[in-house]
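A.B. asks: Okay, sequence plus prediction incoming.
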Amino acid sequence: MYNLLNGAINTNEKISSTYLKLASYVSICFAGVVIYSTGFGLFYPIEQRGGIYIASIFIVLCKLGSERILKKNQNRFLGLSLLFDIFLLGAAVFATYRFMVVQRVMADDLYDILDIDIVACFLGLLVIVELTRRVWGWTLFTVAICSIVYILWGQDLPGVLRHSGFSFEQLAENLWFNLNKGVFGSITNIVINVVLIFVLFGVLLESTGAGQTLLKYAFRLTQKTRGGPAHAAILASGFFGTMSGSPVANIVGTGTFTIPIIKKRGFSPEFSAGVEA
């Protein structure tokens, strides 16, 4: 019996390791695309945003799947969980494929949203909100679901809550098949072409020890003040800001090593993030 249990544990560890390796390989390709598009030129927006979306979904599914495999109380549901993850990945690929096809047509001609496009939109949104629930919990998931429900059926509400109404076609066109707003809109473009490169830069600073060097200088200058870690984080962010020139990039770049420092001093995660912001 002991040998059987030990063999099962080793098998789960191997599967978990495989998941992490797959996530790592895709992450390396992901980082390469981000660096290339920042330093040498942009990809065509349709393929770039669609590819980043699928890669992100794949990485998150592998990371969460690896953690789930190592949880003993969830082993009996591993088969169902794997099938559902495959469904989510397939849904993401299908929804992205329809996005690319429709955008190609829209670039040259008028296009009316079809039923299959509406299905693709809802599948793509389902993947996003489900992974949001897994990573961030039920609160943000509930807000997203309520927002979609309000868009579709808000015209039936009374008083000031009522709006003029939106069809399924309008929802799909604005949330999925649009390069200016929605999932693949301008915010996604900013994240891909501006923010992500500084996330990589921040991780590089942390991994090479450069981030600790910035913190040491900041701590040396603020060691005699009250709230030293918070002041040091602000000063370190200022040092990083002289290189990035972007407030958003500053937060995501230095937050990887300044927020943990503040948390280690006993401050709450919310306060630590607020100081960094």
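C.D. replies: Looks like it came in fine.
A.B. asks: Could you use CA atoms for every contact and neighbour count after this?
C.D. replies: OK.
A.B. asks: The stretch 51-200 of the chain: helices as residue ranges?
C.D. replies: 78-106, 115-136, 138-153, 168-175, 186-190, 196-208 (DSSP state H, counting those that start in this stretch).
A.B. asks: and the longest one, how far out from the chain's middle?
C.D. replies: In terms of Cα atoms, centre = their mean, to the nearest Å, the gap separating the centre of helix 78-106 from the centre of its chain is 16 Å.
A.B. asks: report the angle between the axes of that helix and helix 168-175?
C.D. replies: Angle, helix 78-106 to helix 168-175, by axes from the mean of the first three to the mean of the last three Cα atoms, to 10 degrees: 90 degrees.
A.B. asks: Just list what helix 78-106 packs against, helices and strands only.
C.D. replies: helix 45-69, helix 115-136 (3 or more Cα pairs under 8 Å, 6 or more residues apart in numbering; DSSP states H and E).
A.B. asks: list the helices and strands the helix or strand harbouring Val26 packs on?
C.D. replies: Val26 is part of helix 2-39 when elements are defined by DSSP states H and E. Judged by 3+ Cα pairs under 8 Å, 6+ apart, helix 2-39 is in contact with helix 45-69, helix 196-208.
A.B. asks: for comparison:
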Amino acid sequence: MTALATRAATFFTDSRGDPRLIVLAGVAALVFVAVHVVQIFDFYLPSGQFKIVHVGGTILLLMLVAAAHARAAASRIVHLGLALAAAVVIWYVLVEHQALTRQRSFLPNDTDLVVALVLLALAIYASLREWGWVVSTIAVVGLLYGYFGQWMPEGLLHHGGLTFKRLVGYTSIPYFQGLLGGLSELSGGTIFPFMIFAAALQATGCVTFIMQMAYRIGGRTRAGPAQIAVISSGFMGMVSGSSVANVASTGALTIPLMKKVGFKPEFAGAVESVASTGGQITPPVMGLAAFLIVGMTGIPYGEIVLAAVFPAVIFYAYLMIAVHLRALRFDLDASEQTTLVEEFASPDPVLVSCLKHLHFFIATAYLVWILLVENMPGRAALEATGLILALFVLRELALSWRGLRAVLGNTLRLIGTVASDGALRGAQVAVVVAVIGVLVDILAVTGFSQKLSFFMLELAGGNLALLLVVAAAACLAFGLGLPTSAAYILVALLGAPALVQLGVPLLAAHMFVFFFANISAITPPVAICCLVAAKIAQGSFFKTSFIAVRLGLPGFILPFLFVIHPEILGIDAGPLEAAFVSILALLGVATLNVVLEGYLLRPLAIAERILLLPAAFGLIHPSLWASLVGIALLAAVAARQWLARRPAVRT
């Protein structure tokens, strides 16, 4: 499950692999990226052909990489054979595309079925290697459900059953659904370019710069490395596309430092898990899920990004308050830690450091501007990648000219690194999106998704509050163990329609299910982010996951506020009203954390905890009077604690 995080940057440079196969995989990655670049700018391939190149090329690249780094000769041969099989599938669909779409679109021949089954098996195996058993098992269960539906008991699960030919056809060819459906088109045209952009950020030193800036902002506070983890993971998570990858990359540095200054292993792991998970809800990229929401709803990208601003601010402000309170409670002070200075401090002043990384600011600003003005995210990401690489090369020319040959060599090496790293990152995300696409289309064609919406409505009996609870539970259950993109796709299909039918605005409904799909990464019993973080921290997994639930409290409460207070999302509200409601929501969830932590300005007495509970719920409640009462109770407790901390005046 941690493959995306730990191997993407080392696959093409690891000296332990077979050098010939590493070169072959590198060449394949360069070709793979080049095909996507040309397609996104010129649209030279029909949709079906592009999707098979994207999905088949993904499998081909992953199998070549697996062969290059296989320790046993037998494993190397097997994976080379699988790569060859993927190449044959690509060739077959490209050659037969016209016949598949015009002559055999409803009557596939035996060869079509064999090719479809081979592609399905390759995709499931690749997903199993890269993401573990959860996604692959869910896809297989979906296929079995599609075939044996007529044997299911009457009610929610029963359907007429799909014939073998029709079932296989829905997995890829000749219907161009499932693996080759709309999700794969979105993956190839939008998600993949952003993985290239993320690789460019890494290669041009922007990630290091983000860590240094995080240190400047929060490194000298009492919570020190915990604040660095919160800030840096937020920036990293919104472009990485994977919460797990974020935990494994930034957590390897921040978690040991948190332990070193006195935070317990489980708390350190929980902080990194929650901070990395929150990156997926942070504009402008939102871990690539923003584009999935656009594809599922048709809502313009700009509206989705603006809607996510205040929820993201609440999430991270709450987390920063929470780690600061923990440092105060246990009398920890990391502000003077020399280890942090050695790890994160930049020798340059802030202005000089920012000027040296001007390529980061210009490229990111350009990306956001194009995304808001034009609805062409894939092209915008590639243009931003080209811009950041060009500006970085110019910077190197200005700061360290070493001759034309060195400049050309370094530039080619930079492009090769970005292309190979980005191709692998994109392939790892693409394969899981493709496999989950099989399940999505099977559930749609069998009518299960529509019946589940009706079932949820019937279970709630028309009561919106009960429906929200049922939908939240379903979203958490369906999202367990899945990557954010796959989890959102699944829960949006199964949970959002029921909410919309009871009058919840479309944007609020999809943000509701998206937040719960995302927060499932820290929800027991799976809590995959916490699993990775606990391993790094060498702490208890279950303790880490339960602490993460408390630290990620806004992720569980905010979705309900999207329905109660849609102003937070900017629905029928101006910026000032949205900001006011968001401040009240932040005070409410922060007060809940104070109650759970048992500390505000000093340890809380039992009476103070009791008073703060209604204060928290009053601040969250939609009534203005309830919010005013909540503010009054919070102010009273804070004043009492402040007066108790003041030294007695001698007379």
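C.D. replies: Cool, the structure landed. For clarity, every value in this text was computed on a predicted model and none was experimentally measured.
A.B. asks: mind putting the helices and strands packed on helix 2-39 of the first structure in a markdown table, mean neighbour count included?
C.D. replies: Output for these, formatted as a markdown table (neighbours: other Cα atoms under 10 Å):
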| stretch | mean neighbour count |
| --- | --- |
| helix 45-69 | 18 |
| helix 196-208 | 18 |
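A.B. asks: nearest to Ser17 of the first structure, of the ones you listed?
C.D. replies: Closest approach to Ser17 of the first structure among those is made by helix 45-69 (7.1 Å; Cα to Cα).
A.B. asks: shouldn't Ile52 of the second structure be in contact with Val93?
C.D. replies: Yes: Ile52 of the second structure is in contact with Val93 according to Cα atoms under 8 Å; the separation is 7.1 Å.
A.B. asks: ok, back up a step: closest one to Phe219 of the first structure among the helices of the stretch 51-200 of the first structure?
C.D. replies: helix 196-208 (16.3 Å).
A.B. asks: what stretch of the second structure does the closest one fall on?
C.D. replies: Mapping helix 196-208 of the first structure onto the second structure (TM-score structural alignment) gives residues 192-204.
A.B. asks: What lies in contact with that stretch?
C.D. replies: 207-208, 239-241, 288, 360, 378-379, 381-382, 384-385, 388-389, 392, 414, 417-419, 421-423, 425-427, 430 (Cα atoms under 8 Å, 6 or more residues apart in numbering).
A.B. asks: Nearest to Pro269 of the first structure, out of the helices of the stretch 51-200 of the first structure?
C.D. replies: helix 115-136 (14.0 Å).
A.B. asks: Report the distance from that closest one to the chain centre.
C.D. replies: Distance, centroid of helix 115-136 of the first structure to centroid of chain: 14 Å (Cα atoms, centre = their mean).
A.B. asks: Could I get the buried residue list for that helix?
C.D. replies: For helix 115-136 of the first structure, the buried set under the neighbour-count rule, 16 or more other Cα atoms under 10 Å, comprises 117-129, 131-133.
A.B. asks: Would you mind measuring from the closest residue to Leu443 of the second structure other than its chain neighbours to Phe455 of the second structure?
C.D. replies: Counting by Cα to Cα, 6 or more residues apart in numbering, Leu443 of the second structure lies nearest to Ser449, which is 5.8 Å off, once chain neighbours are set aside. Here Ser449 of the second structure is placed at a distance of 10 Å from Phe455 of the second structure (Cα to Cα, to the nearest Å).
A.B. asks: Leu464 of the second structure now?
C.D. replies: Counting by Cα to Cα, the gap from Leu464 of the second structure to Phe455 of the second structure is 14 Å.
A.B. asks: swap in Phe197 of the second structure?
C.D. replies: As judged by Cα to Cα, Phe197 of the second structure and Phe455 of the second structure stand 42 Å apart.
A.B. asks: cool, Leu253 of the second structure as well?
C.D. replies: For Leu253 of the second structure, the distance to Phe455 of the second structure - Cα to Cα - is 46 Å.
A.B. asks: what do you get for Val309 of the second structure?
C.D. replies: 33 Å.
A.B. asks: Likewise for Leu592 of the second structure?
C.D. replies: With Cα to Cα as the criterion, Leu592 of the second structure and Phe455 of the second structure are 33 Å apart.
A.B. asks: Mind checking which of these two has more residues around it?
C.D. replies: Shown here are Leu592 of the second structure and Phe455; by other Cα atoms under 10 Å, Leu592 has more neighbours (22 against 15).
A.B. asks: so that one touches Leu611, yeah?
C.D. replies: No: counting by Cα under 8 Å, Leu592 of the second structure stays clear of Leu611, with 11.1 Å between them.
A.B. asks: which neighbours do the two share?
C.D. replies: With Cα under 8 Å, 6+ apart, Leu592 of the second structure and Leu611 have no common neighbours.
A.B. asks: Please tell me which residues of the first structure the longest helix anywhere in the second structure aligns onto.
C.D. replies: Longest helix of the second structure, by residue count under DSSP state H: helix 404-445. Matched against the first structure by TM-score structural alignment, helix 404-445 of the second structure finds no partner residues.
A.B. asks: Between helix 133-148 and that helix, find me the angle.
C.D. replies: 40 degrees.
A.B. asks: which element follows helix 404-445 of the second structure toward the C-terminus?
C.D. replies: helix 448-460.
A.B. asks: what about the aligned partner of Tyr19 of the first structure in the second structure, distance to Leu62 of the second structure?
C.D. replies: Matched by TM-score structural alignment, Tyr19 of the first structure corresponds to Leu21 in the second structure. Relative to Leu62 of the second structure, Leu21 of the second structure is positioned 12 Å away (Cα to Cα).
A.B. asks: so who does the counterpart of Cys121 of the first structure in the second structure touch?
C.D. replies: Cys121 of the first structure maps onto Ala116 in the second structure, with residues paired by TM-score structural alignment. Taking Cα under 8 Å, 6+ apart as the criterion, Ala116 of the second structure is in contact with Val168, Gly169, Thr171, Ser172, Ile173.
A.B. asks: Also Val37 of the second structure?
C.D. replies: If you count contacts by Cα under 8 Å, 6+ apart, then Val37 of the second structure has Leu382 around it.
A.B. asks: okay, which residue is most central for the first structure?
C.D. replies: Ser56 (6.6 Å; Cα atoms, centre = their mean).
A.B. asks: So what does that residue match up with in the second structure?
C.D. replies: So, by TM-score structural alignment, Ser56 of the first structure is matched to Thr58.
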